[in-house]
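Student: Build the 3D model from these lines:
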Amino acid sequence: MKLDILVLAVHPDDAELGCSGTILKHIALGKKVGIVDFTRGELGTRGTAQTRDEESRAATEILGLHARENLEFRDGFFKNDEQHQLEIIKMVRKYQPEIVLTNALYDRHPDHGRACELANDALFLSGLRKIETHVDGASQEAWRPRLVLQYIQDMYIKPDVIIDISKEMNEKLNAIRAFKTQFNSADNSEPQTYISTPAFLEAVIARAREFGKSIGAEYGEGFTSKKLLGVDNLFNLL
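Tutor: Okay, the predicted model is just below:
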């Protein structure tokens, strides 16, 4: 299946936190959107890889994704090397997205920035036809997306573009809350973490309000770009 947008996320719940409003908006516009998670989040203090799998399936249903896969890289210990790059290249060539959204350029969690570097290197290499990959015995064609953006995560980074997600904000929060072990402490006896407190979700909402205010909307999601962005008509900026 060819996707319009492919989201690359190192942990299940990264996409929900960083860009699920944008995912919901574009699916409503008729675009095909999928997520490839790199790890199962098995090093998380709360929950297990198995519960994270279940939560990921619940969030997938809320978002209405057209595809979701998990590469099962080692949480915390994956590397930006040939082996890992090739697995991502296979996914990019499989889905042939026009747009890719990846983890933040840098962040509080070291996996986020490392995953961004891994994704960006793999996305470039995916366009080189002399790198041969095969899935189910079939040779894949080279493919490189037309646009790559990084969603903003915990650490504040000034965005290069902001998407209005005012209509999608409630469902975004529902998708985040699908990860019950991570963001709901009411019925959980496991240790409290940085992201399990009510204050964390309040901060997510506040960030969305801040970005929305910048573009005259109620809520927004911010993205960065490693290259300059351009349009062929000033009215496309209105």
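Student: For the rest of this, base every contact and every neighbour count on C-alpha atoms.
Tutor: Fine.
Student: Just the buried positions in whichever strand or helix holds L6, please.
Tutor: Per DSSP states H and E, L6 falls inside strand 5-9. By 16 or more other Cα atoms under 10 Å, the buried positions in strand 5-9 come out as I5, L6, V7, L8, A9.
Student: do stretch 33-48 as well
Tutor: 33-42, 44, 46-47.
Student: Determine which two of those are furthest apart.
Tutor: V33 and R46 (28.4 Å; Cα to Cα).
Student: thinking again about what came up before, which of the buried residues of stretch 33-48 fall in strands?
Tutor: V33, G34, I35, V36, D37, F38, T39 (DSSP state E).
Student: Generate JSON lines for those residues, with distance to S214 as supplementary columns.
Tutor: Output for these, formatted as JSON lines (distance: Cα to Cα, whole Å):
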{"residue": "V33", "distance to S214": "26"}
{"residue": "G34", "distance to S214": "28"}
{"residue": "I35", "distance to S214": "28"}
{"residue": "V36", "distance to S214": "30"}
{"residue": "D37", "distance to S214": "30"}
{"residue": "F38", "distance to S214": "32"}
{"residue": "T39", "distance to S214": "33"}
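Student: Pick the one among those residues closest to D232.
Tutor: The closest of those, once distances to D232 are taken by Cα to Cα, is V33, at 25.2 Å.
Student: hey, where'd the strands end up in the chain?
Tutor: 5-9, 33-39, 67-73, 99-102, 134-135, 138-139, 147-151, 161-164, 220-224.
Student: The second one vs strand 5-9, what angle?
Tutor: Taking axes from the mean of the first three to the mean of the last three Cα atoms, to 10 degrees, one finds that strand 33-39 is oriented at 20 degrees with respect to strand 5-9.
Student: which strands and helices sit next to strand 33-39?
Tutor: strand 5-9, helix 14-28, strand 67-73 (3 or more Cα pairs under 8 Å, 6 or more residues apart in numbering; DSSP states H and E).
Student: Quick check: the gap between the nearest residue to L123 once chain neighbours are set aside and E117.
Tutor: For L123, ignoring the flanking residues on the chain, the nearest one in space by Cα to Cα, 6 or more residues apart in numbering is R144 at 6.1 Å. Distance, R144 to E117, using Cα to Cα, to the nearest Å: 16 Å.
Student: Let's compare: structure for the following, please.
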Amino acid sequence: MQKLDVLAIAAHPDDTELCCSGTLAVLARQGRNVGVADLTKGEMGTRGTPEGRLQEASDAAGILGLTMRENLGLPDTRLDNTPENREAIIRLVRTWRPDVCLINSPDDRHPDHRNASRLTIDALFYSGLKKISTTGDDGKEQEPWRPHHILHYMQDKTFEPSIVFDITETMHLKEKAILAFKSQFNVAEHDPEPQTYISGNRFFEMIKGRARHYGHMIGAEFGEPFLYYNGPLPFSNFDLLLNSRPKR
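Tutor: You can find the predicted model right below:
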């Protein structure tokens, strides 16, 4: 099984498409192993079905060039910080051993996003503890693993980003991946299912406008913002700064 460079963990299928899919697509184009783990099937959502959203997630994964996509099948609207839920994430992380994790926003309109953020942070910490024992799908005891870096992606509520990633080259893939969730986004007004806060064209245009706004902040056409977890982003040398120039 391939080790992942970057793993995005999300409360629901479509969270990553909305918030960090441009970044994942850039990394995939660069030859990085990138994956997504959806904690729930979104079964409590107003629109669509769990089976339909699983297929939409698979379609989006193909568009983005992901190495893997899994669904942990945790209960939607019940992402409590329990030992059982943490263990599911610990087993995932120890299986794929990502260097970087992208996770839900710490403060958001949707309770699942807030809860998933706290649940995931705690699971990522415990994943590095040797005396917490877990077994992989092969029946063997897993080795401890803790990602080197954790980044929160932006959801409904904004924050002052630590990093803005240039997604100009993959913005078209981000849009295509979002629209793969045809039960959820940019839905026609005469659709038989109920309209929601996120289902109309206005929300889709907001996502594009946000990407353009954060791209402008770094002198690019489109960008995705992230908040670095647990303090300032560490640097041990100035190579990144010495070998690049600002775009604005």
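Student: Superposing both, give me the TM-score.
Tutor: Superposed pair, TM-score by TM-score structural alignment, normalised by the length of the first structure: 0.97. Supporting alignment: 238 aligned residues with a Cα RMSD of 1.1 Å.
Student: neighbouring contacts of the strand holding L6 of the first structure?
Tutor: 15, 31-38, 92, 95, 97-103, 115, 119 (Cα atoms under 8 Å, 6 or more residues apart in numbering).
Student: Mark which of those are buried, thanks.
Tutor: The neighbour-count criterion (16+ other Cα under 10 Å) marks 15, 32-38, 92, 95, 97-103, 115, 119 among the contacts of strand 5-9 of the first structure as buried.
Student: re the thing from before, relative to the whole chain's centre, how far out is the strand holding L6 of the first structure?
Tutor: Remark: strand 5-9 of the first structure is offset 5 Å from the chain centroid, using Cα atoms, centre = their mean, to the nearest Å.
Student: Check stretch 152-167 of the second structure too.
Tutor: 12 Å.
Student: Pull up the aligned stretch in the first structure for that stretch.
Tutor: On the first structure, the counterpart of stretch 152-167 of the second structure by TM-score structural alignment is residues 150-165.
Student: same thing with stretch 177-185 of the second structure?
Tutor: Counting by TM-score structural alignment, stretch 177-185 of the second structure corresponds to 175-183 in the first structure.
Student: could you list every residue that touches the residue of the second structure positioned farthest from its centre?
Tutor: The outermost residue of the second structure relative to its centre, with distances by Cα atoms, centre = their mean, is H190 at 30.7 Å. By Cα under 8 Å, 6+ apart, the contact set of H190 of the second structure is empty.
Student: same deal with I163 of the second structure?
Tutor: Neighbours of I163 of the second structure in contact, by Cα under 8 Å, 6+ apart: P225, F226, L227, Y228.
Student: out of those residues, who's nearest K131 of the second structure?
Tutor: Once Cα to Cα is applied, the member of the contacts of I163 of the second structure that ends up nearest K131 of the second structure is Y228, at 27.6 Å.
Student: Show me what that closest one aligns to in the first structure.
Tutor: Under TM-score structural alignment, Y228 of the second structure pairs with S225 in the first structure.
Student: Tell me how many other residues surround the closest residue to that match other than its chain neighbours.
Tutor: Nearest non-adjacent residue to S225 of the first structure, counting by Cα to Cα, 6+ apart: L149, 5.0 Å away. Residues within reach of L149 of the first structure, counting by other Cα atoms under 10 Å, total 23.
Student: Helices of the second structure, start to end?
Tutor: Here the second structure has its helices, by DSSP state H, at 15-19, 21-29, 50-64, 83-96, 111-126, 171-179, 201-217, 239-242.
Student: corresponding residues in the first structure for the longest one?
Tutor: Under TM-score structural alignment, the counterpart of helix 201-217 of the second structure in the first structure spans residues 198-214.
Student: so how much does that stretch differ from the second structure once superposed?
Tutor: In the superposition against the second structure, stretch 198-214 of the first structure averages 0.7 Å from its aligned positions (mean Cα distance after the TM-score superposition for the first structure).
Student: what residue of the first structure matches up with S127 of the second structure?
Tutor: Using TM-score structural alignment, the equivalent of S127 of the second structure in the first structure is S126.
Student: from memory that match sits against T133, does it?
Tutor: No. Using Cα atoms under 8 Å, S126 of the first structure and T133 do not qualify as a contacting pair, with a distance of 9.4 Å.
Student: Please enumerate the shared neighbours of the two.
Tutor: In contact with both S126 of the first structure and T133: I89, K90, using Cα under 8 Å, 6+ apart.
Student: of the two, who's got more company?
Tutor: In this view S126 of the first structure and T133 are compared by other Cα under 10 Å, and S126 has more residues nearby, 26 against 18.
Student: Once you drop chain neighbours, what's closest to that one?
Tutor: The shortest distance from S126 of the first structure to any residue other than its chain neighbours is 5.1 Å, reached at I89 (Cα to Cα, 6+ apart).
Student: ok, the one you found - how many residues close by?
Tutor: Neighbour tally, I89 of the first structure, other Cα under 10 Å: 25.
Student: Ok, Q85 of the first structure next?
Tutor: Neighbours of Q85 of the first structure under the rule other Cα under 10 Å: 19.
Student: Now it. Nearest residue, chain neighbours left out?
Tutor: Spatially, and ignoring its direct neighbours in sequence, Q85 of the first structure is nearest to A122 (4.9 Å; Cα to Cα, 6+ apart).
Student: what's the answer for G47 of the first structure, then?
Tutor: T181 (5.4 Å).
Student: same deal with M1 of the first structure?
Tutor: Counting by Cα to Cα, 6+ apart, the residue nearest M1 of the first structure is Y95, at 5.9 Å.
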